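S.K.: Sequence below, structure please.
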Amino acid sequence: MRAELRSKIIEVCDKKIAAKGDNVGLSFYAFFANKNDNPQLLMEAATWWIQTHQLDHFVKAHKIKQMIQNGL
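M.R.: Coordinates of the predicted model:
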């Protein structure tokens, strides 16, 4: 996964946790605007989330952040 996407994921997770607490869940769509302006990056996130790690639609933000920080 490219560094740009890793940084974005951590940033979004931090914001969601700060706003809604440690128990907040999110989907990979949380990392993108409602407009599909970067389909390649969206597919990269979807592939990581769905195919590589077989995650549920909603996952705790702290889990996703930890996975990214651990290089998964």
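
S.K.: When you work out contacts or count neighbours from here on, use the C-alpha atoms and nothing else.
M.R.: OK.

S.K.: Can you give me the buried ones in stretch 56-67?
M.R.: Residues of stretch 56-67 classed as buried: 59, 61, 62, 64, 65 (neighbour count, 16 or more other CA atoms under 10 Å).

S.K.: To compare with the earlier structure, here is another sequence to fold:
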Amino acid sequence: MQKVLKEKIIEVCDKKIAVKGAHVGVSFYAFFKNKNDNSELLMEAATWWIKTHKLNHFEKALKIKNLVEKL
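M.R.: You can find the predicted model right below:
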């Protein structure tokens, strides 16, 4: 996983957890703007989320953060 994506995922998860608590859910779309300005990074996130880890559309932010930190 590219460093920029890893950092973005951790940042977004930390913010969501701080605002809504440890049980807040996220989708891989949460790490991107509403427009497709970096399709390569979006596909990397989607592949990691869907193919590599077979995660549901929404997962707990804490779970995602822990998975990414282990990379």
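
S.K.: care to give me the TM-score?
M.R.: Once superposed, the chains reach a TM-score of 0.98 (TM-score structural alignment, normalised by the length of structure 2), with 71 aligned residues with a CA RMSD of 0.4 Å.

S.K.: So which of the buried residues of stretch 56-67 of structure 1 sit within helices?
M.R.: 61, 62, 64, 65 (DSSP state H).

S.K.: could you point out the longest helix in structure 1?
M.R.: Secondary structure of structure 1 per DSSP H: the longest helix is helix 3-20.

S.K.: Specify which member of the ones in helices among the buried residues of stretch 56-67 of structure 1 is nearest to residue 42 of structure 1.
M.R.: Residue 42 of structure 1 lies nearest to residue 64 out of those, by CA to CA, at 15.9 Å.

S.K.: which one is the closest one nearest to, not counting chain neighbours?
M.R.: Nearest residue to residue 64 of structure 1, sequence neighbours excluded (CA to CA, 6 or more residues apart in numbering): residue 13, at 7.6 Å.
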